[in-house]
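J.: Return atomic coordinates for the entry below.
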Amino acid sequence: MVTITGVHLPELLPDDVMTRMRFAVSAERRDASLRFQRQQDAQRSLVGELLLLHILRERYQLDADTLDMGKNSYGKPFLTQHPHVHFNLSHAGDWIICADDSAPVGVDIEKVRPIDFAIAERFFTSSEYKLLLDAPEQKRLQLFYTLWTLKESYIKFVGKGLSIPLDSFAVQLVDEHTARLTAPDPKEDSSGGWDDHRSQSCFFRKINMDGHYQLAVCATRPIGPRPLLMLDWSELLPPEHFI
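T.: Purely as a prediction, here's the structure:
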């Protein structure tokens, strides 16, 4: 069953909380968090790993001390000793999101900010770009992020990162919450990349959040209309005696 879990963070966490978090994550994550120049980036990194460890412990009964994390050739992390457990993390602004399942899954969250729509002309297929231009002006920005997060969630689902051009496939909106993978315009598929995408059986889900964020999930099975599961960031903290 696909599960999507979210954590909303305050603007800044106290120093003692950051210290507790660093003692509860991997040495690699701890060291990386100390290299960030902005505290917001450091705490998103720490909370992301703590959220994943919480899910693996509570949902899969896996002990963090015994986990061996690897990465595929494109950089997507996986559990080397538990191939049946799949997960994907995304963060933006004040949110950290983790999707997990027993099969591949991808998730993307983006903060809605003003953009130059030339980005869409460059990265979207002609059908997606036309859909965007035909939309009422007041809805165009939200639609851009709907399409962008759906496409990013698919790329993360496949696990091949930026090696997949965003215009080598299209997402077609079915209704307010779902979409389907479709072929680009034949003129745009000169490399024949659509054949690789066609072999991927996947389902999309757009999850409604407030107007400041867009969230999309891609998985191997229908995700259904259940809401995002919420955790308070304090639930991820180790006990004080842990350090």
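J.: From now on I want contacts and neighbour counts done on CA atoms only, so please keep to that.
T.: Will do.
J.: burial count for Thr178?
T.: 21 (other C-alpha atoms under 10 Å).
J.: Now the residue nearest to it when sequence neighbours are not counted: which helix or strand?
T.: Nearest non-adjacent residue to Thr178, counting by C-alpha to C-alpha, 6 or more residues apart in numbering: Arg205, 4.9 Å away. According to DSSP states H and E, Arg205 maps onto strand 203-207.
J.: can you map out the strands along this structure?
T.: 3-8, 69-71, 77-79, 86-92, 95-101, 105-111, 170-173, 179-182, 203-207, 213-219, 229-232 (DSSP state E).
J.: I'd like those as JSON lines, with distance to Thr146 and mean neighbour count appended.
T.: Formatted as JSON lines, the strands of the chain follow (distance: least, C-alpha to C-alpha, whole Å; neighbours: other C-alpha atoms under 10 Å):
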{"stretch": "strand 3-8", "distance to Thr146": "17", "mean neighbour count": "20"}
{"stretch": "strand 69-71", "distance to Thr146": "28", "mean neighbour count": "12"}
{"stretch": "strand 77-79", "distance to Thr146": "25", "mean neighbour count": "16"}
{"stretch": "strand 86-92", "distance to Thr146": "14", "mean neighbour count": "21"}
{"stretch": "strand 95-101", "distance to Thr146": "16", "mean neighbour count": "23"}
{"stretch": "strand 105-111", "distance to Thr146": "9", "mean neighbour count": "26"}
{"stretch": "strand 170-173", "distance to Thr146": "9", "mean neighbour count": "21"}
{"stretch": "strand 179-182", "distance to Thr146": "10", "mean neighbour count": "18"}
{"stretch": "strand 203-207", "distance to Thr146": "8", "mean neighbour count": "23"}
{"stretch": "strand 213-219", "distance to Thr146": "6", "mean neighbour count": "26"}
{"stretch": "strand 229-232", "distance to Thr146": "20", "mean neighbour count": "12"}
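J.: And this one, please, so the two structures can be compared:
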Amino acid sequence: MIIIKLALLSITDSYFDIYHSKLTAFISDDKQNKLQRFHLKDDYKRGLLADILARYLIATNFNIAPSAIEFYNNQYGKPYVKNLPYAFFNISHSGDYVFCGVSNMEIGVDIEKQNILDLNLAQHIFAPEEYQDLIILSDRNQLDYFYKLWTLKEAYIKYCGVGLSLPLHSFFFKINGGGIHLYSTNQLDSLYFLSTSVEQQYSIACCSNEQIEANAIEQISLHTIATFFQQYDE
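T.: From the prediction side, this is the model:
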């Protein structure tokens, strides 16, 4: 059975202050120490809630206590669960949202809040084929297309799990209507991509071995997570 779960959690969730102390009890001491180094509250929230959301999705889909989940990073920085070799997850955050994908296969996700379009940056990070497709579009369409490409490229790199040892120009995407096509010499699997948006200002992408529908993304509240965690309170 294939498992793919995608979820969004807002850092502006009104339950944050209510459940904050209870939720931090479930993360590792090392992660708590790292979070304390953040100077901005929003950075702290994103770091904490990314950990909490991943624990919730892994616990609810792989029948494990949230506090028993041990997070580690591979040599390229991709996170994995040490004691669950058949559980895969990936996290991204931007602006007010944390986005997480969990599966029993490799998965890569990305979310980006749309800001001002920088064509110089686009020329640097996109393959020539992608840049040419971008610059022929109208201004508004350029902004949307830029973030579609950016999140797709990030999701694919994170799926591969080798960081920027996979050069950004070694693969490219073509987006025609609703179709997303990857051209890469490194592509070993038949991959599927999801590209969608939230609130018309956040672009989201996911890379997986299985087809994913846009309505598969669930928006979860901290109350839901905290209620689930309560059964594991020591």
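J.: what's the angle from the strand holding Arg205 of structure 1 to strand 213-219?
T.: Between strand 203-207 of structure 1 and strand 213-219, the angle comes out at 160 degrees (axes from the mean of the first three to the mean of the last three C-alpha atoms, to 10 degrees).
J.: per the alignment, the residue nearest to Thr178 of structure 1 corresponds to what in structure 2?
T.: Using TM-score structural alignment, the equivalent of Arg205 of structure 1 in structure 2 is Leu194.
J.: now the helices for structure 2?
T.: Counting by DSSP state H, residue ranges of the helices within structure 2 are 16-24, 29-35, 41-62, 119-125, 128-135, 139-160, 222-230.
J.: Export the ones you listed as TSV, with columns for mean neighbour count and distance to Asn73 of structure 2.
T.: Below are those laid out as TSV (neighbours: other C-alpha atoms under 10 Å; distance: least, C-alpha to C-alpha, whole Å):
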stretch	mean neighbour count	distance to Asn73 of structure 2
helix 16-24	14	20
helix 29-35	13	13
helix 41-62	20	13
helix 119-125	14	25
helix 128-135	16	30
helix 139-160	21	12
helix 222-230	16	24
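J.: For these, give me TSV that also has distance to Asp96 of structure 2.
T.: Formatted as TSV, the helices of structure 2 follow (distance: least, C-alpha to C-alpha, whole Å):
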stretch	distance to Asp96 of structure 2
helix 16-24	13
helix 29-35	17
helix 41-62	8
helix 119-125	23
helix 128-135	27
helix 139-160	16
helix 222-230	14
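J.: right, and the ones you listed - which one's nearest Tyr97 of structure 2?
T.: helix 41-62 (7.6 Å; C-alpha to C-alpha).
J.: which residues of structure 1 does the closest one align to?
T.: Using TM-score structural alignment, helix 41-62 of structure 2 pairs with 39-60 in structure 1.
J.: sorry, back to before: any idea how far the residue nearest to Thr178 of structure 1 lies from Ser26 of structure 1?
T.: To Ser26 of structure 1, Arg205 of structure 1 is 31 Å away according to C-alpha to C-alpha, to the nearest Å.
J.: again with Ala120 of structure 1
T.: On the measure of C-alpha to C-alpha, Ala120 of structure 1 and Ser26 of structure 1 end up 38 Å apart.
J.: cool, and Lys156 of structure 1?
T.: Distance, Lys156 of structure 1 to Ser26 of structure 1, by C-alpha to C-alpha: 23 Å.
J.: Check Asp108 of structure 1 too.
T.: Asp108 of structure 1 is 24 Å from Ser26 of structure 1, by C-alpha to C-alpha.
J.: try Ala216 of structure 1
T.: Distance of Ala216 of structure 1 to Ser26 of structure 1, given as C-alpha to C-alpha: 28 Å.
J.: Same question for Ile155 of structure 1.
T.: For Ile155 of structure 1 relative to Ser26 of structure 1 (C-alpha to C-alpha), the value is 26 Å.
J.: repeat for Leu131 of structure 1
T.: Leu131 of structure 1 sits 44 Å away from Ser26 of structure 1, going by C-alpha to C-alpha.
J.: do Gln214 of structure 1 as well
T.: Distance, Gln214 of structure 1 to Ser26 of structure 1, by C-alpha to C-alpha: 30 Å.
J.: got the contact list for the match of helix 41-62 of structure 2?
T.: Contacts to stretch 39-60 of structure 1, defined as C-alpha atoms under 8 Å, 6 or more residues apart in numbering, come from residues 7, 11-13, 18, 21-22, 24-25, 29-30, 32-34, 36, 62-64, 89, 91, 96-98, 233, 236-237.
J.: thinking again about what came up before, superposed on structure 2, where does the strand holding Arg205 of structure 1 end up, distance-wise?
T.: Average distance, strand 203-207 of structure 1 versus aligned residues of structure 2 after superposition (mean C-alpha distance after the TM-score superposition for structure 1): 1.1 Å.
J.: just checking, what packs against that strand?
T.: helix 137-158, strand 179-182, strand 213-219 (3 or more C-alpha pairs under 8 Å, 6 or more residues apart in numbering; DSSP states H and E).
J.: can you put the ones you listed in CSV and add distance to Lys76 of structure 1?
T.: Formatted as CSV, these follow (distance: least, C-alpha to C-alpha, whole Å):
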stretch, distance to Lys76 of structure 1
helix 137-158, 8
strand 179-182, 21
strand 213-219, 15
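J.: Correct me if wrong: Asp101 of structure 1 contacts His86.
T.: Yes - contact criterion C-alpha atoms under 8 Å: Asp101 of structure 1 and His86 qualify, at 5.3 Å.
J.: Identify the residues contacting the equivalent of Ser127 of structure 1 over in structure 2.
T.: Aligning on TM-score structural alignment places Ser127 of structure 1 opposite Glu129 in structure 2. By C-alpha under 8 Å, 6+ apart, the contact list for Glu129 of structure 2 reads Phe172.
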